[in-house]
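In: Sequence and predicted structure, then a few things I'm wondering about:
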Amino acid sequence: MRGYGMIDVNQPGWMEKEKPTIGPLDALLRPIAVAPCSSDTHAMHGGSGPKQNLILGHEALGEVVEAGELVRSFKPGDRVVVPCCTPDWEAPQLQRRDSNNAHDFGLMQSFKFLGSKDGIFAEFFTVNNADANLVHMPEDVSVEDALMTVDMMSTGFYGAELADIKFGDSVVVFGIGPVGLMAIAGATLRGAGRIIGIGTRPNCAELAREYGATDIVSYKEGDVVEQILALEGQVDACIIAGGSATSVNQALALTRPGGTVSTINFYDVTDSFQIPTYQWGLGMSDVSLKCGFCPGGAYRIQQLLNVIRAGRVHPGKMLNYKYEGFDKIEDAFKVMDEKPRDLIKPIVYINWD
């Protein structure tokens, strides 16, 4: 089969691989809609360490081609939503209620499509524990909205969950790309009051306001900490969905004693955190610093689909570059890597007929 990914660090391209096989609990799928992510391009550039001959991609809707003999809820021909995080549900880690890292082998191993196995930019891909990791595609949810639940919406909302936002809280969101936009939407749904987004792209800023941002601050207009302190003073929570390792320092400077800094950013392996003690109140500010990757599995995606079905938010509006055909994965990946000024998020529709 053909697949697109990283032949080596900084060397993206097409590759030929054996069609994958499945176990009794698993499913074999072919993609019907995919969305390249900055995590894919980040990995291609070596941001998660050296990798060779790895098919990339982790945001997909698919069609079931084959179901394992013990799979009960899915059959060939079913159209499904595929979470980017597919835990091994029998793993002991789940007894600690940690579906992010539900695997016997360590950190983030539930994020299989970006490390431990080939991803979804392929003619065929597999999903482990199909009954617990796949969701039937609802007829009353658009392809675009459904596709955005699998990572962008799930990760952005998780940033708002980690931040423990309460009614009326003031919130700063670092970055108004797709994850930041969904963090804004999540903060809005959790009842935040003032929501300040940090970013510069005009179409992202417009969508951020639609999703609930009350203010947009540009780092091109001066120090963002000074701008926000002048605008609002210290805030109840900060969500880091963009920027660099130094964004943590800025967030700590912006967060009131007793508040929370939530980071869902994908940092580089070469990054390091250096936090002066005064920014954490000499260790006595009671500011919580939380980080994490979105929980995995079918239940979470079903809940997010319920939010969409109720008309609370439409994340598919972020998909503003559209391509048709399996071979266009390469073009969509390149545009995600190059990030033209008007890009929010690309989608590739795939029709196998």
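Out: That came through fine. In this text the structure is predicted, and so the values were computed from the model without any measurement.
In: From here on, just use CA atoms for contacts and neighbour counts.
Out: OK.
In: What is the burial count for residue 76?
Out: Taking other CA atoms under 10 Å as the criterion, the count of residues near residue 76 is 13.
In: State the distance from it to residue 113.
Out: Applying CA to CA, to the nearest Å, the value for residue 76 to residue 113 is 22 Å.
In: before we move on, what about residue 26?
Out: 15 Å.
In: out of these two, which sits in the busier spot?
Out: A side-by-side neighbour count of residue 26 and residue 113, using other CA under 10 Å, places residue 113 first with 25 against 22.
In: Show the contacting residues for the closest residue to that one other than its chain neighbours.
Out: Nearest-residue entry for residue 113: residue 119, 4.3 Å, with adjacent residues in sequence omitted and distances by CA to CA, 6 or more residues apart in numbering. Under the criterion of CA atoms under 8 Å, 6 or more residues apart in numbering, the neighbours of residue 119 are 54-58, 112-113, 125.
In: try it against this one:
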Amino acid sequence: MKAFVLVEPGVVGWHDAPEPQLTPYGAILRPVAVTPCSSDVHTVYGGGSRKAPNLILGHECVAEVLETGDLVKDFKPGEIVAVPAITPDWRAMGIQEGNYKHASAPFSGHQLGRSIPGVFAERFLIPDADTTLAKIPEGVTLEQALMCVDVVTTGFTGAEYADIQFGDTVVVMGIGPIGLMAIEGARHLGAARIIAVGTRPVCTSLALEYGATEVLSYKNGNIVDQVMERTGGLGADGVIICGGGDEVFTQAVDMARYGIGTISNVNYFGGTGNLGFPKFSGGRGMAGKTIHTELAKGGRIRIERLLKMIQYGRINPQKLVTHHLHGLDEVETALQMMKEKPADLVKVMVKTDGK
């Protein structure tokens, strides 16, 4: 079957891949709508851990169920389902310790397009359908469902780990699609003031629509100074890192409040080496600031709860999809768009049927 693969670091292409083999708890699916992620860009062009030769890329997908294993109870061929980007092995022993994201190995929750074949193919396997695939409620669009499988859950994860209380001041650093959904999540959790940090006009306008009270740009001066000035020198109750280079980690510590400030990171920092921890704003190790470094939450229940938020009008991530392409072949174009980031791009959706 045709599949879009990582040939070698920095090189992608189409490959005649083996057909997926059905497992007792699994399902074989056909992608209906997919979108490349910035993580796919990192996988291809940013280095990181070594990947299997001709690894099939992709982990954001809405799909049609083609076949189900003998032990699958809740899904049947013909259903259109959301496929979570984070697919833990819910039968791993570490799950019983509450280690849902790294149960059997580092990043074991993030399998698709990383340690197992991804979704950018004519067909793909989900090893455990009942615990992973998500039912899409009536009235939820393809765009909305597709945004839930990664972008919404990752942004909301960032907001959840920021320990937001009613009335808090929260800074969201990086307002690409993940940051925009972190803003939405922070608003729903009760943040009163949400300071967004970003520069691209298409994202700054959406940031205000999703709940930011103001938008700051590094082009107007040091971001930490701007935040401290606007908070009367106190800093932010919560800082959610959703984008940026290594420097943003240090900046987040700088701008978090002493004693109760929480830094929640869902950003990918590529390469090796270290992230800086500032001694002074870190209270020389005693500032009372909490740091969370989190992979997104995944699994069936998580995504179905987010889809309910759409169903009942609480959130609408559809505006994140700014571009549409048609045909599985366009996945390669879509990946390049996510790498190059045209001025008007947030996310690009590829409908695989070409219509």
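Out: Sure, I can see it. Note that the coordinates shown come from a computational prediction; the quantities given were computed from them, not determined experimentally.
In: picking that back up, among the contacts of residue 119 of structure 1, name the buried ones.
Out: Buried by 16 or more other CA atoms under 10 Å: 54-58, 112-113, 125, out of the contacts of residue 119 of structure 1.
In: Make JSON lines out of those residues and add secondary structure and distance to residue 291 of structure 1.
Out: Shown next, in JSON lines, are these (DSSP: H, G, I helix; E, B strand; the rest coil; distance: CA to CA, whole Å):
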{"residue": "54", "secondary structure": "strand", "distance to residue 291 of structure 1": "27"}
{"residue": "55", "secondary structure": "strand", "distance to residue 291 of structure 1": "27"}
{"residue": "56", "secondary structure": "coil", "distance to residue 291 of structure 1": "24"}
{"residue": "57", "secondary structure": "coil", "distance to residue 291 of structure 1": "23"}
{"residue": "58", "secondary structure": "coil", "distance to residue 291 of structure 1": "20"}
{"residue": "112", "secondary structure": "helix", "distance to residue 291 of structure 1": "19"}
{"residue": "113", "secondary structure": "helix", "distance to residue 291 of structure 1": "20"}
{"residue": "125", "secondary structure": "strand", "distance to residue 291 of structure 1": "29"}
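In: wait, which of the residues you listed is closest to residue 238 of structure 1?
Out: Distance to residue 238 of structure 1, by CA to CA, is smallest for residue 58 among those, at 26.6 Å.
In: Am I right that that closest one is in contact with residue 110?
Out: No: here residue 58 of structure 1 does not reach residue 110: they are 11.6 Å apart, not a contact under CA atoms under 8 Å.
In: all helices of the stretch 151-300 of structure 1, in order?
Out: Remark: helices assigned in the stretch 151-300 of structure 1 by DSSP state H, counting those that start in this stretch are 154-162, 178-189, 202-211, 224-231, 247-254, 298-309.
In: can you pull out the helices in the stretch 1-150 of structure 1?
Out: With DSSP H, counting those that start in this stretch, the ranges of helices along the stretch 1-150 of structure 1 come out as 38-44, 130-133, 143-148.
In: Would you reformat those helices as a markdown table and include mean neighbour count and distance to residue 321 of structure 1?
Out: A markdown table is the format used below for the helices of the stretch 1-150 of structure 1 (neighbours: other CA atoms under 10 Å; distance: least, CA to CA, whole Å):
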| stretch | mean neighbour count | distance to residue 321 of structure 1 |
| --- | --- | --- |
| helix 38-44 | 21 | 14 |
| helix 130-133 | 22 | 28 |
| helix 143-148 | 24 | 12 |
